[in-house]
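S.K.: just the structure for this:
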Amino acid sequence: MLLAEFNPDIAEVVLRNAPYNSKYTSPDIQKEILGIFAAKVRKQIRDEIGDSKFAILVDETCDASKREQMAVVFRFVDSNDILQERFFDLIHVTNTKAATLKENLCSMLSNHSFDIQNLCGQGYDGASNMKRELNGLQALFMRECPYAYYVHCYAHRLQLALVDAAKDVVPVTQFFQKLNFIVTTVDSSSKRHDELHEAQMVEMARRLAIDDHETGQGANQICALKQPGDTRWGSHFGSILSLMHLFNAVSSVLQNLAADSSAGANRADGDTSFNYLTSFEFIFIMCMMKEIMEITDDLNRALQKKSQDLVNAVRLVHSTKVLLGQLRSDDGWEDFFIRVTEFCVNHGIDIPDMQETYIMRGGRARRQADHFTKEL
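M.R.: Down below sits the predicted model:
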């Protein structure tokens, strides 16, 4: 109806001129209309690429119905010498074998009259079916197009490397397990989700009363906790930031859950989550990971820019290493510990005596010759 008001050609065949039962809400009609739109968009992209060289970016994933899908993006330089990326198609594949993926990609290219010899680049993830040098998807294309070089997204590689490195450190792995448990406990039901929003309103009112509130764009907004992903380092960073921002509200929700006699077995989850949240070790690692992730997140964002030369990327890696080294220095450590202490004081977290003897996991004290305090 809206289009008919502005387009006379559409108005001639809809509204009063159409039969009374023509509402265009049938699923078949809607799919047909969307198919026409998609075909026109693909034709426009095809005309935009023309006969120039292009690269393909491909990633596969399952949709909500567990059907394997392959997303295809074209990367090319347009007539104005501007680098462009265009999402082109979403293809259903029966399996994720390299041969199957290549067959479907070649069929798609052929259907839209792309010359495969103009393929000059491939961008996939680091899965074995993609990167294998003999039978991977990139190798199959390289046999026909020797200049279709394969590049594994450097931002993705960085994230995978950071996730794997974090998993090798037991306290950090346990921290993210606890973080995931806290987020799931608070955000697993609509009731607790509403309680979190109400707790945020109370906290916001408290800050306004003492004139301790943030100002600026995006400040003082009602938001939700973010769930950390399995392989996305950026999602871990977002989850930590959201928890630190909503710390008091989350703490209030967990206390109410632990004290709610009608919650049944969920009371145990609330009590366990609250104990995790208010422990000094959890706060310490959370602040430490925030500091590290802020540094690596800047590098990750820079590597995801459309135009990035290798020389500048190397410089960014070097500056990131310098910043991480400064964090490990004596001055960096002292500044960091002051920030941890301030966070604990502001949120009522008990700070242990750092001069006490450190007890190893399992309750065994270290030998006198290996004496360490909690600070050192």
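
S.K.: for the rest of this, base every contact and every neighbour count on C-alpha atoms.
M.R.: OK.

S.K.: show the subsequent helix or strand relative to the host helix or strand of Asp269.
M.R.: Asp269 is part of helix 266-277, with elements assigned from DSSP states H and E. Later in the chain than helix 266-277, the nearest helix or strand by DSSP H and E is helix 280-303.

S.K.: now that next one and helix 266-277, what's the angle there?
M.R.: Going by axes from the mean of the first three to the mean of the last three Cα atoms, to 10 degrees, helix 280-303 is angled at 80 degrees with respect to helix 266-277.

S.K.: next, the structure of the following sequence, for comparison with the previous one:
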Amino acid sequence: MIQLIGHSVLRDLLSDIREAGMFAIMADETSDLSNKEQLSICIRWVDSGFKIHEDLIGFVHVIHTDAETLSKAIKDVLIRCALPLSQCRGQGYDGAANMMGHLRGVAARIRQEEPAAIHVHCWAHCLNLCLQEASKSCHIIRDSLCLVSEIAKLIRASPKRSAVFLKLKDQVSPDAPGLRPLCPTRWTVRTGALLGILSNYDVLIDTMAQINDECHDEYGTRAKGLLNQLEKFHTFFGLKMCYLIFSTTEELSMLLQNKKTTLDEASRAAKVLARFLKHQREEATFAGFYQGVRDAV
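M.R.: Take a look at the predicted model:
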């Protein structure tokens, strides 16, 4: 029954896309929980009222992730959906070599058959790569992100340790957000994890102290190490700096992923963010930020 309903919805959707005439392809591959590679395929199109649509067509299980396999999978989906490749006017992928290699990548292979299918590197992915490379060169940000990840793993991996944290949280800051794990690949979506640590900073210190006292195993040792780090001003400063950077870059990322965002809006937003980050490097601005962190300790 679910399959029949899905086919009905897909037929109606494809009918609207074919009526629009032109479309663009967006695709990305990733492994699911069963460790199988899944290729997601979306179609971007504009209706007669100039309203932009981005619709998921489906997932395709692929054995290999080389350019030839992925391009064949995309063309096979278009054939099955009765969407002529000759009507494709755009391609949107990440920056992996198998997707955007200028000679044998997926984008190049499809353009060989339809030159009008212009490829655009996903803007949000560009921002993600930029943050990833920049963060690697700054030790305080790198160490702060590792700390956030270790705290979340230590507490969330055990119901007993989670209960200790939640009990203390209810006593000290019941309205504060909970702990969230860091996404290992999406660098622009880290504000929630950082906010969870900063909002429960005192609670986490008490939690680590209690785990250290009650656990006489490796987890008690890890809690002691995390406690030592949390009690340092350097750690709190690094977390506040991370939150400052990632909260602003996340706003740009959300804008770039909005299907209604125009090229001009994206360009202006990126320039505003660049000016903001440059402004944070000025002596007066940094002094104000530093004093704000000290006052918050």
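
S.K.: for the counterpart of Pro184 of the second structure in the first structure, give its distance to Thr184 of the first structure.
M.R.: Matched by TM-score structural alignment, Pro184 of the second structure corresponds to Asp230 in the first structure. Here the criterion is Cα to Cα, to the nearest Å. By it, Asp230 of the first structure lies 14 Å from Thr184 of the first structure.

S.K.: same drill for these two, tell me which one is more crowded.
M.R.: When neighbours are counted by other Cα atoms under 10 Å, Asp230 of the first structure and Thr184 differ, and Thr184 comes out ahead with 16 against 10.

S.K.: which one is the more buried one nearest to, not counting chain neighbours?
M.R.: Among residues not flanking Thr184 of the first structure along the chain, Gln227 sits closest, at 7.7 Å (Cα to Cα, 6 or more residues apart in numbering).

S.K.: so how far is Cys153 of the first structure from the one you found?
M.R.: For Gln227 of the first structure relative to Cys153 of the first structure (Cα to Cα), the value is 23 Å.

S.K.: quick one: buried residues of stretch 41-57 of the first structure?
M.R.: Buried residues in stretch 41-57 of the first structure, counted by 16 or more other Cα atoms under 10 Å: Arg42, Ile45, Arg46, Ile49, Lys53, Phe54, Ala55, Ile56, Leu57.

S.K.: dump the residues you listed into JSON lines; add secondary structure and distance to Met142 of the first structure as well.
M.R.: Shown next, in JSON lines, are the buried residues of stretch 41-57 of the first structure (DSSP: H, G, I helix; E, B strand; the rest coil; distance: Cα to Cα, whole Å):
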{"residue": "Arg42", "secondary structure": "helix", "distance to Met142 of the first structure": "25"}
{"residue": "Ile45", "secondary structure": "helix", "distance to Met142 of the first structure": "24"}
{"residue": "Arg46", "secondary structure": "helix", "distance to Met142 of the first structure": "23"}
{"residue": "Ile49", "secondary structure": "helix", "distance to Met142 of the first structure": "21"}
{"residue": "Lys53", "secondary structure": "coil", "distance to Met142 of the first structure": "15"}
{"residue": "Phe54", "secondary structure": "strand", "distance to Met142 of the first structure": "14"}
{"residue": "Ala55", "secondary structure": "strand", "distance to Met142 of the first structure": "13"}
{"residue": "Ile56", "secondary structure": "strand", "distance to Met142 of the first structure": "13"}
{"residue": "Leu57", "secondary structure": "strand", "distance to Met142 of the first structure": "15"}
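
S.K.: for the second structure, which segments count as helices?
M.R.: Assigned by DSSP state H, the helices in the second structure fall at 2-20, 67-80, 97-100, 106-113, 123-136, 139-156, 159-172, 191-199, 201-214, 218-230, 233-256, 263-280, 283-296.

S.K.: who wins for proximity to Asn35 of the second structure among the ones you listed?
M.R.: Asn35 of the second structure sits nearest to helix 67-80 of all the helices of the second structure, at 17.3 Å, using Cα to Cα.

S.K.: okay, that closest one sits on what stretch of the first structure?
M.R.: With TM-score structural alignment applied, helix 67-80 of the second structure matches the range 98-111 in the first structure.

S.K.: pull out the buried positions in the matching stretch.
M.R.: Ala98, Leu101, Lys102, Asn104, Leu105.

S.K.: could you check how far the first one is from Gln69 of the first structure?
M.R.: According to Cα to Cα, Ala98 of the first structure stands 14 Å off from Gln69 of the first structure.

S.K.: same question, the last one
M.R.: Taking Cα to Cα as the measure, Leu105 of the first structure falls 12 Å from Gln69 of the first structure.

S.K.: quick check: neighbours shared by the two?
M.R.: Common contact partners of Leu105 of the first structure and Gln69 (Cα atoms under 8 Å, 6 or more residues apart in numbering): none.

S.K.: one step back: ok, average deviation of the helix holding Asp269 of the first structure from the second structure?
M.R.: Mean deviation of helix 266-277 of the first structure relative to the second structure after superposition (mean Cα distance after the TM-score superposition for the first structure): 0.9 Å.

S.K.: brilliant, that's me finished.
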